[in-house]
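K.L.:
Build me a model from this:
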Amino acid sequence: MTIVAIPHRITDSTVDFDAARMSPESLILAVRHASGDRNKVAAEEFELNLTFGNRWADDLSEQPPRFYSIDGDELTIPPRSSVIVESAEEIGLPNNLFGLILPKGTLFQAQGVYPLQAKIDPRWRGRLWLLIINSSNERRVIKRGQALAAVLFLETNRTVRGSEELRDSVPAPNRPATTRQRVLRRLSSIPVPLWAAAISAATTLLVNLLAN
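P.N.:
Below you'll find the model as predicted:
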């Protein structure tokens, strides 16, 4: 797989995105929703930041999960605990790109706060749920619009067929939870010290794979 340089591959046009989703020159749909506005997302050479939107949840065992709007512009995370937050960004991937969600090193070094590493499958479209972990012994505050994670995009060695989009909408009360939702429930219950070891191992493995 090749890491994609993305400044010229990003669009906020759903028409352009849909027209090119099967093409070798496919586009990434990236729109930031803030204060009712819909804005194109600026990106660095090889990564796109995911920022804290407006909703969070602390218990995914409920059906459906109960999300809350933040009170003001900040959310406090208790020591050695985790919360689910929704990104301000709506991301759409074409049929030939794959996304990796990685921690922001500066956030972890300064506060001991980091997101669970995760993936974005080809054909995904929607906002993203991030499991944010506070590994410190202090309360930590994250703010609306703060960058919490970075996304790298990789080209797949084949184009995934099908036009149906993948979305992780909140399930209806009588609908079984998706696999991703069940996994998030289990992960949110794992003690934080185990997260640190898992993140370290996963990061080392990823670096080795990309180096090869």
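
K.L.:
use CA for all of it now, contacts and neighbours both
P.N.:
Will do.

K.L.:
Against which helices or strands is the strand ranked longest in the chain packed?
P.N.:
For the chain, the strand reaching the highest residue count under DSSP state E is reported as strand 81-92. In terms of contacts (3 or more C-alpha pairs under 8 Å, 6 or more residues apart in numbering; DSSP states H and E), strand 81-92 is packed against strand 28-34, strand 48-57, strand 125-134.

K.L.:
Tell me which stretches of this structure form helices.
P.N.:
14-20, 105-111, 179-188, 192-211 (DSSP state H).

K.L.:
Let me have the ones you listed in CSV, extended by mean neighbour count and distance to Ile84.
P.N.:
Shown next, in CSV, are those (neighbours: other C-alpha atoms under 10 Å; distance: least, C-alpha to C-alpha, whole Å):
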stretch, mean neighbour count, distance to Ile84
helix 14-20, 15, 27
helix 105-111, 14, 17
helix 179-188, 15, 9
helix 192-211, 12, 14
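
K.L.:
returning to that earlier point: figure out which of the helices and strands packed on strand 81-92 is closest to Leu93.
P.N.:
strand 28-34 (5.4 Å; C-alpha to C-alpha).

K.L.:
Of all residues in the protein, which one is nearest the centre?
P.N.:
Geometric centre of the chain, nearest residue: Leu128, 4.6 Å, by C-alpha atoms, centre = their mean.

K.L.:
Quick check, it in contact with Gly99.
P.N.:
No: applying C-alpha atoms under 8 Å, one finds Leu128 not in contact with Gly99, separated by 11.6 Å.

K.L.:
what's next to the longest strand of the chain, contact-wise?
P.N.:
Identification of contacts with strand 81-92 by C-alpha atoms under 8 Å, 6 or more residues apart in numbering yields 28-34, 41, 50-58, 77, 123-135, 145, 188, 191-192.

K.L.:
now swap in stretch 141-151 and tell me
P.N.:
With C-alpha under 8 Å, 6+ apart as the contact definition, stretch 141-151 has outside contacts at 47-54, 73-77, 88, 99-104, 107, 114-115.

K.L.:
One more: stretch 180-191?
P.N.:
With contacts defined as C-alpha under 8 Å, 6+ apart, stretch 180-191 is touched by 59-61, 80-83, 131.

K.L.:
rewinding a little: JSON lines for the helices of the chain, including distance to Ile3?
P.N.:
Converted to JSON lines, the helices of the chain look like this (distance: least, C-alpha to C-alpha, whole Å):
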{"stretch": "helix 14-20", "distance to Ile3": "19"}
{"stretch": "helix 105-111", "distance to Ile3": "19"}
{"stretch": "helix 179-188", "distance to Ile3": "25"}
{"stretch": "helix 192-211", "distance to Ile3": "9"}
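
K.L.:
To Tyr68, which of these lies closest?
P.N.:
helix 179-188 (16.9 Å).

K.L.:
Now show me the structure for the sequence below, then we'll compare the two:
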Amino acid sequence: MAVIHLTDRHTKDRGIFEKNLESVSSYVFVNNSAVVDQFEISLTIGDSYTNMFPAREEIFGNIPEEGVLIRPKTAMLFTTAEVLNLPHNIFGVIFPKGSMFIRYAIMIPTTKIDPGFHDNLYIFVQNMGSKPYRIKRGDVIASVSFFSTDSTPSEIRKTQKPSHKGRMPRLRDSILSVLRRIAERTWELLVAMIGGGIVLTIIQKVWG
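P.N.:
Modelled structure (predicted):
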């Protein structure tokens, strides 16, 4: 089993991908927005997220322009902007970025992508730290590398996550999104007020 050298083994041409599904020189299909390195593809935050579990298609909401705040000891599930399609003889592994945990205590579990998968991905993000962390669309959150299998099955079931691309936001989703933003703003204001009060108290004691 070897790591796929993506420079020669990825394509954005659907015809080339389909033609080589079972070939020893099969390709990983990626959409135009994907940033492909020699041995990995960067995964970035897409348009949708949920903080309600178990996650279902209908509870995903749109990420606002200012992003979403993950509070300490909480988790969210995000979609990626990247769309992948794997052939029959390649599987993928999603790896977290080490700097995310070292700097911000943001944990992202390692996840396998089955051969035949076709869709954008779900990324589970957990804040293990003591400070809120803001995530915005386009943020690089993880990477994915690919490995060859020992054999190539002639038939394989295509898998994908539940799709919600293109759905119109429901009234309930819109209301929840507004309430989340209000709660985030309130939290930030409260933290600022507490911090300001502590600083003022210290100044009064020093100069009292």
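
K.L.:
what TM-score comes out when they're superposed?
P.N.:
For these two chains in superposition, a TM-score of 0.74 is obtained (TM-score structural alignment, normalised by the length of structure 2); 164 aligned residues with a C-alpha RMSD of 1.7 Å.

K.L.:
Which one of the helices and strands packed on strand 81-92 of structure 1 lies nearest to Glu155 of structure 1?
P.N.:
Nearest to Glu155 of structure 1, of all those, is strand 28-34, at 11.6 Å by C-alpha to C-alpha.

K.L.:
Buried residues of the closest one, list them for me.
P.N.:
By neighbour count on 16 or more other C-alpha atoms under 10 Å, the buried set for strand 28-34 of structure 1 is 28-33.

K.L.:
Export those residues as TSV, with columns for distance to Phe67 of structure 1.
P.N.:
Shown next, in TSV, are the buried residues of strand 28-34 of structure 1 (distance: C-alpha to C-alpha, whole Å):
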residue	distance to Phe67 of structure 1
Ile28	27
Leu29	25
Ala30	23
Val31	21
Arg32	19
His33	17
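
K.L.:
nearest to Pro7 of structure 1, of the residues you listed?
P.N.:
Among those, and counting by C-alpha to C-alpha, the member closest to Pro7 of structure 1 is Ile28, at 9.8 Å.

K.L.:
can you pull out the strands in structure 2?
P.N.:
10-11, 28-30, 41-50, 61-62, 68-70, 75-85, 90-96, 106-107, 111-113, 118-127, 133-135, 140-148.

K.L.:
quick one: the longest helix along structure 2 to chain centroid distance?
P.N.:
Longest helix in structure 2, counting residues (DSSP H): helix 171-207. In terms of C-alpha atoms, centre = their mean, to the nearest Å, the centre of helix 171-207 of structure 2 is found 27 Å from the chain centre.

K.L.:
In terms of secondary structure, what does it contact?
P.N.:
Helix 171-207 of structure 2 packs on strand 61-62, going by 3+ C-alpha pairs under 8 Å, 6+ apart.

K.L.:
rerun at 6 Å
P.N.:
With contacts taken as 3 or more C-alpha pairs under 6 Å, 6 or more residues apart in numbering; DSSP states H and E, helix 171-207 of structure 2 sits against no other helix or strand.

K.L.:
Can you point out the buried residues in it?
P.N.:
So, applying 16+ other C-alpha under 10 Å, buried residues of helix 171-207 of structure 2: 173, 177, 181, 184.

K.L.:
need those residues in JSON lines with distance to Gly197 of structure 2, can you?
P.N.:
Formatted as JSON lines, those follow (distance: C-alpha to C-alpha, whole Å):
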{"residue": "Asp173", "distance to Gly197 of structure 2": "36"}
{"residue": "Ser177", "distance to Gly197 of structure 2": "30"}
{"residue": "Arg181", "distance to Gly197 of structure 2": "24"}
{"residue": "Glu184", "distance to Gly197 of structure 2": "20"}
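
K.L.:
From Gly129 of structure 2, how far out is the closest residue to Ser174 of structure 2 other than its chain neighbours?
P.N.:
For Ser174 of structure 2, ignoring the flanking residues on the chain, the nearest one in space by C-alpha to C-alpha, 6 or more residues apart in numbering is Gly61 at 7.7 Å. Taking C-alpha to C-alpha, to the nearest Å as the measure, Gly61 of structure 2 and Gly129 of structure 2 are separated by 24 Å.

K.L.:
coming back round to it: what range in structure 2 matches the longest strand of structure 1?
P.N.:
Alignment of strand 81-92 of structure 1 against structure 2: residues 74-85, by TM-score structural alignment.

K.L.:
Stretch 180-191 of structure 1 now?
P.N.:
Alignment note (TM-score structural alignment): stretch 180-191 of structure 1 is unmatched in structure 2.

K.L.:
Over to stretch 137-156 of structure 1?
P.N.:
Aligned by TM-score structural alignment, stretch 137-156 of structure 1 corresponds to residues 130-149 of structure 2.

K.L.:
In that stretch, which of the residues would be classed as buried?
P.N.:
Under the neighbour-count criterion of 16+ other C-alpha under 10 Å, stretch 130-149 of structure 2 has 132-133, 135-137, 139, 141-148 buried.

K.L.:
In JSON lines, list these along with distance to Leu86 of structure 2.
P.N.:
Shown next, in JSON lines, are the buried residues of stretch 130-149 of structure 2 (distance: C-alpha to C-alpha, whole Å):
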{"residue": "Pro132", "distance to Leu86 of structure 2": "35"}
{"residue": "Tyr133", "distance to Leu86 of structure 2": "32"}
{"residue": "Ile135", "distance to Leu86 of structure 2": "28"}
{"residue": "Lys136", "distance to Leu86 of structure 2": "27"}
{"residue": "Arg137", "distance to Leu86 of structure 2": "24"}
{"residue": "Asp139", "distance to Leu86 of structure 2": "24"}
{"residue": "Ile141", "distance to Leu86 of structure 2": "21"}
{"residue": "Ala142", "distance to Leu86 of structure 2": "18"}
{"residue": "Ser143", "distance to Leu86 of structure 2": "15"}
{"residue": "Val144", "distance to Leu86 of structure 2": "12"}
{"residue": "Ser145", "distance to Leu86 of structure 2": "12"}
{"residue": "Phe146", "distance to Leu86 of structure 2": "9"}
{"residue": "Phe147", "distance to Leu86 of structure 2": "11"}
{"residue": "Ser148", "distance to Leu86 of structure 2": "11"}
